[in-house]
Each structure stands twice: as structure tokens, then as C-alpha cells.
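Colleague: just a sequence and a predicted model for now, questions to come.
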Amino acid sequence: MISILVPVYNVENYLSQCLDSILAQTYKDIEIVMVNDGSTDHSKYIASSYANRYSFIHLYNYENAGISTTRNRLLRHAQGEYVFFVDSDDYIAPQTLQAMMNHMEAYNCDIVCCGYTMDYRFGALYRKVETKKVMTKQQALHSLAENKGMNNYPWGKLYKKKCFSNVSFPEFMRGFEDTYTVFKALCNAGTIGCISKRYYHYVQHQGSLTHHMNLETAYDMRKAYEYQESCLRRWYPEEDFHFDVHLVNSDFVILYTIFAYYTKKDDPQFVPAVINWKKVNPFVHVAYELCRGICSLRFGWAKTKTQEFNKWL
């Protein structure tokens, strides 16, 4: 049985679509587990109406404690041998679970991942997918580190529940708790399968964390990748992991956040990540230095930073 784990918090406009997409699955050996994290809108009542209609839907209500605690509670309540996270403002294609279970059985996988699209109000963005059908965990971790299709999201992945046997989401984190957690489940897997089909729909709206960035949050993003890299280098010293693409992307977010939301009076500071530029596209390097130089000029940062930027012009 697959336990489909749905965290619920103030998603009254999205929850029905999410649950209907799960009920439409062609694979039927499922239970749906919802944890309501103290919603203050009508989410609790929508969830209750589904739980009252279907015996395989279970709802647990708690006071608000955050997404990490909620996901940990979902894992504790799950009764299936397999688990699949679906965020309650997202939805999945009808064939998702059947295709992923078929792949898991065909290749004897512990985790199977599918692709996803980012759904916006007026269109969709098709994200990069991993093209390999099956990987060792070391190959999957390199794909994750190098941003080649594997991602840090808990959703869009069918796990054998045992992959979370000694793994929990950090309840002290303000954000990016997924980056601190999902790679540990990958480490517990023997074989990871990938389906290039984009079955998962990641719905974008103003409630998302990425729409409420500040400088502290932007630096937290980079710290999460630095934590992941430090763990993998300790656990697999024979492997040569490169997180430079993630670190560059994090620095872009930091620079954009500074430029878009701060003034010179705020005196925002930029501390660059340690990046091996040989592992990064040179055009990206030029764009990075351009953004850094513009911010240096705007905010009056140290002259040495501006001089470093000028060398690229």
C-alpha cells in the first residue's frame, strides 16, 4: 500500500483539486493521510468532508507547528510500505502512482522520482528532469549536487518507507528544511529510479516561500546547500561532490534580494560563497560578476569588489 502524505495549512482554494487528483489515480491500493497544521481558513472542513466520505482517508488535526513537524507527523501516521508526499496546493496526473510503482518493481528501486511542471496562473514552466532510468545512490547524489535533474523536494518521489527510518525533517528550521532532509533518504536507498514524465504539478502562488524572501532567508538557502555538501563529503570521502551550481544560484538569489528589497541606508552586506568557477558555465560567471558589480556600485561596497568587477568589463 502507498501512503499519500498531504500536509494541510490554509489551502482552502487548492485542497479539493489536490485530493481529487489523488482520488483519480489509476493505482488504487492507497491511503491518504492528512495532517491539518492548525489551519485558520476552511481547510479543516474541506479535509473533514473528504475523510467522512472515504474510509481510506485519514485526517489528524494539530495546533500549528510548521511544515517540518507536520511532515514528521505524516510519516508517523503512515501505514503503507511506500510513501508519497503531495503538498496540498499541488496536484498529480492520474497515472502518477501506477507508473512510479511499475518502475519501482521493474528495476527493484527504493525510491522513484518523476518530473514536474511549475504551474502559474497563465502558463507552465517545464523543469529539468533526470534522464537516467535507474541510478545508484552515489549517482543520484551527484545529480542532486550538480543540479542535473535530481532535486531536494520531498514530493514527486515514491519512497519505500524504510528510507525515512532514521530520517526526520528538522523542526528548528525557518525554511529549506527539504534541503536538510531529502538527501538523507537518498543515502538510505540502494537504487533510485527516474521517470522523465512530468507527472507532478507544482502550483505557484503568492503564499509560497519564494515570494517572501528577505536577506536572512536568502542566506539560509545557501547554508542549506553548504550543510548538504559538508555531510556528503564526510559520509562519502571517496566521492568528489561539486555544489558550485547551487552555490552560484544561491548567491544570485542573495544579490537579487539585496538589489530588489534593500536601500543603501539598510547597508546590506554580500558575503560570496566559495565557488570553484571551473565547474560553472563561464557565461554564468560573467553574469554573476556583473550582478555583483552593479550591487557594489549601488550600495558603495568595498572598492576592491568594484575593481574585481571591472576586470571583467
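Modeller: Arrived safely, thanks for sending. Numbers count the residues shown, from 1 in each chain.
Colleague: drop to CA atoms for contacts and neighbour counts, all remaining ones
Modeller: Fine.
Colleague: what sits against Val35?
Modeller: Val6, Pro7, Val8, Leu59, Tyr60, Asn61, Tyr62, Thr70, Arg73, Leu74 (Cα atoms under 8 Å, 6 or more residues apart in numbering).
Colleague: A helix includes the last one, no?
Modeller: Pointing back at Leu74 there. Yes. Counting by DSSP: H, G, I helix; E, B strand; the rest coil, Leu74 is located in a helix.
Colleague: ok, it touching Leu5?
Modeller: Yes. Leu74 lies in contact with Leu5 (Cα atoms under 8 Å); the separation is 6.0 Å.
Colleague: for the longest helix seen in the chain, which residues meet the burial criterion?
Modeller: The residue-count maximum for a helix in the chain (DSSP state H) belongs to helix 215-235. Neighbour counts over helix 215-235 (16 or more other Cα atoms under 10 Å) mark 215, 217-226, 228-229, 232 as buried.
Colleague: equivalent analysis for stretch 86-97, please.
Modeller: For stretch 86-97, burial by neighbour count (16+ other Cα under 10 Å) applies to Val86, Asp87, Ser88, Asp89, Asp90, Tyr91, Ile92, Pro94, Thr96, Leu97.
Colleague: next up, a structure to set beside the first:
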Amino acid sequence: MEISVIIPIYNVENYLNQCVDSVLAQEFTDYEIILVDDGSTDNSPTICNEYAEKYTQIKVIHKANGGLSDARNFGIKEAQGDYLMFLDSDDFWNGVIILSEINEIIKKSNPDLIIHELSCFYDLKRIIPRKFKKEDIQKTSFKFKDDLKKLVNNDIYYATACNKIIKTSIIKRNNIEFSKGKLHEDVAWCADIIPYINSYALYSNPFYYYRKEREGSLTIQTKPKNIIDLIDILSEKETLLSKFDGGLSYLSYNYYIYLNNVNLLEEELKQKYLRKLINLNYLLDYYPRNILSLRGKIRLALYKLLGIKYVGLIEYNIRKFLKK
């Protein structure tokens, strides 16, 4: 079997049919879908079972709730395809020749990793493709370690599993798992695969529709755990990624996002995680400036000039005031 599509599911009865049907619509048929019901309490388990009864290429796993990472890990263990794809159950694909075109890429170069474009889906009237720029992908060697810095700096390699297709053997042979119990699991996972990728390919098609601003989605909530987990991940991966040209740029990209959010924490935790941020402030030197707007460049310069503690606090208070 060529491809295993892993779909973790938790209380998404309103989106699940669109998600699964978008894969079943593919003209290419050498794939399996693994539905991992992560202890859903709505009608999602019944929908999963109905699909499994109707389609032989669909497997269903019902398990106690353990979070997104745990669900994906269960799916990986069951996967029989040569390549893994991840599709979140509130997202969907647009098009019917997606897997056919991916199959052609695999037949041509057998890459360790395929990175594809995606689209941010707000509603039918607002769909924003996140496409590769032609000038950014010219003169690529397709040797991953050689091109990593370029891929990060041009916003091609970033922290999501859902725009990556990876050889199953790499994941299983090296026991690479998503971090159970942690948010920002994609930041850690995309860091962990870097040492094991040698060749890669790019698929210029923003077929993956990433649903934005869904009510109840973890991606629109900033809570203390979001902040703590991300800063811990950055600290944990620093040594690993310092070995690769572009690795620290990858960390910096994620570091920059949370510079003022540390002020959301209670005082004791705030001081602890502010110290961690300050210890990593050298990462600002590695931030890929060509993907920043003028406003972003000014923000970065202020953080470097005046320090994380003071600029972060000022920025946090301004945002707090504007929300009133």
C-alpha cells in the first residue's frame, strides 16, 4: 500500500463527513484511511463505524481520550502504507487527483519527505492559499540538509504535520512520536524528523484546507499551557537543531510568536518562563527576516535593542488595553 492517511477525531460530527469524503473522492485508490476516535462523546464514533462498514480501505480505532498526539501515534502504529499523511478531522482536501499527483512524485524521486502547500479556510468566501513562491523554490538541490535554511527562511518548512508526507519507515525505525500531553506537538515533531530526512520534494498544490477560527478549536485559544509547552519545547530542541544549518531559524520562527504571551502567566510561572525566553534570546538573530512585514521588522528590532522583558510587557499591555 502506498499511502496511509491518519485522521485523529474528537467531537467533530459536523465536519467529519466532509473530511473523510474528500479523501474517498480521490481517483488514486492505493491508500488506506485510519480513523482514530479519541474518546469522542458526540456522534463521531458512529460516523466512523458507518464508514468502516461501507469502505474496505477504512480502519477505525476507538480509544480513550488522550489528545491529538496520542491519537496520531495510535494511527502510526496501525499504518501499513509506505508513506504517512496527516489530516485533521475538521479540515478537508480540495480536488480529486491529489493522491495521483503525489504518487507521480513518489515514482519519480522516492523522496523521504514531500512538502505541499495548504490553504487557510475561513468560509467559502474567504480561502487564503499559502503557496510557494516560484523564486523561493528555484535552484533547490532537493537535498534536505543543504536546503533546510532556505526552506525555513522562505516559509516552506514550518511547524505543521499536515503539509508533510513522510516515509513510514523513517518514523517507525527511529521511534519518532508526537509528544503526548503537550500542545504545540507539531513544533516538536517537525524538529524531531529533521535529522532523518535526506531527500525531499515539493508539491505545489494548496489542496489542504485548514479550517481557521472554528469554535472550540485549540488553535484559537491561548492558555497558560500553550505558553509553557511551547517554551519548554524550544528549550528541549535547542541542542538538537543547533547541529543543522537552518535548525535555529526554525526554532526562532516559533520563538518569536510567544515573546509577549509569557505575560499571561501567573507571576511565579511568568518569571520562570521569562528566564527561559531570555536564555534563548540569541534566536532572534536567526529569524527569517524576508518573511516579515515592515511592522514585523520594527518589532524584531525593538526586541533585540531593548530586551524581551520590557518590550514584551509593553506590547502585552498595549494589546490588553486595545481589547477593552
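Modeller: Nice, thanks for sending it over. Note that the structure is predicted; figures quoted are calculated from it, not measured.
Colleague: can you pull the TM-score for these?
Modeller: TM-score for the superposed chains, counting by TM-score structural alignment, normalised by the length of structure 1: 0.80, backed by 292 aligned residues with a Cα RMSD of 3.2 Å.
Colleague: quick one, helices of structure 2?
Modeller: Counting by DSSP H, the helices of structure 2 are 16-24, 44-54, 68-78, 98-109, 134-137, 144-153, 168-173, 185-192, 224-241, 247-257, 267-279, 294-306, 308-323.
Colleague: ok, which of those helices comes nearest Lys125 of structure 2?
Modeller: Of all those, it is helix 16-24 that lies closest to Lys125 of structure 2, at 17.4 Å by Cα to Cα.
Colleague: look up how far Asn163 of structure 2 lies from the nearest residue to Asn260 of structure 2 once chain neighbours are set aside.
Modeller: Using Cα to Cα, 6 or more residues apart in numbering and skipping residues adjacent in sequence, the residue nearest Asn260 of structure 2 is Gly312, 4.1 Å away. To Asn163 of structure 2, Gly312 of structure 2 is 31 Å away according to Cα to Cα, to the nearest Å.
Colleague: per the alignment, Asn110 of structure 2 corresponds to what in structure 1?
Modeller: Following TM-score structural alignment, the counterpart assigned to Asn110 of structure 2 within structure 1 is Asn108.
Colleague: oh, I was asking about Tyr210 of structure 2
Modeller: Aligned partner of Tyr210 of structure 2 by TM-score structural alignment: Tyr202.
Colleague: near the alignment partner in structure 2 of Thr136 of structure 1, how many other residues are there?
Modeller: Counting by TM-score structural alignment, Thr136 of structure 1 lines up with Lys143 in structure 2. Neighbours of Lys143 of structure 2 under the rule other Cα atoms under 10 Å: 14.
Colleague: my guess is Lys143 of structure 2 meets Ala201, correct?
Modeller: No. If you go by Cα under 8 Å, Lys143 of structure 2 and Ala201 don't touch, sitting 9.1 Å apart.
Colleague: which ones are touching Met221 of structure 1?
Modeller: Met221 of structure 1 touches Gly175, Phe176, Ser250, counting by Cα under 8 Å, 6+ apart.
Colleague: need the nearest residue in space to Tyr10 of structure 2, chain neighbours excluded.
Modeller: Tyr10 of structure 2 sits nearest to Ser40 (Cα to Cα, 6+ apart), 4.8 Å away.
Colleague: before we move on, what about Val112 of structure 1?
Modeller: Closest to Val112 of structure 1 by Cα to Cα, 6+ apart is Gly193, at 4.4 Å.
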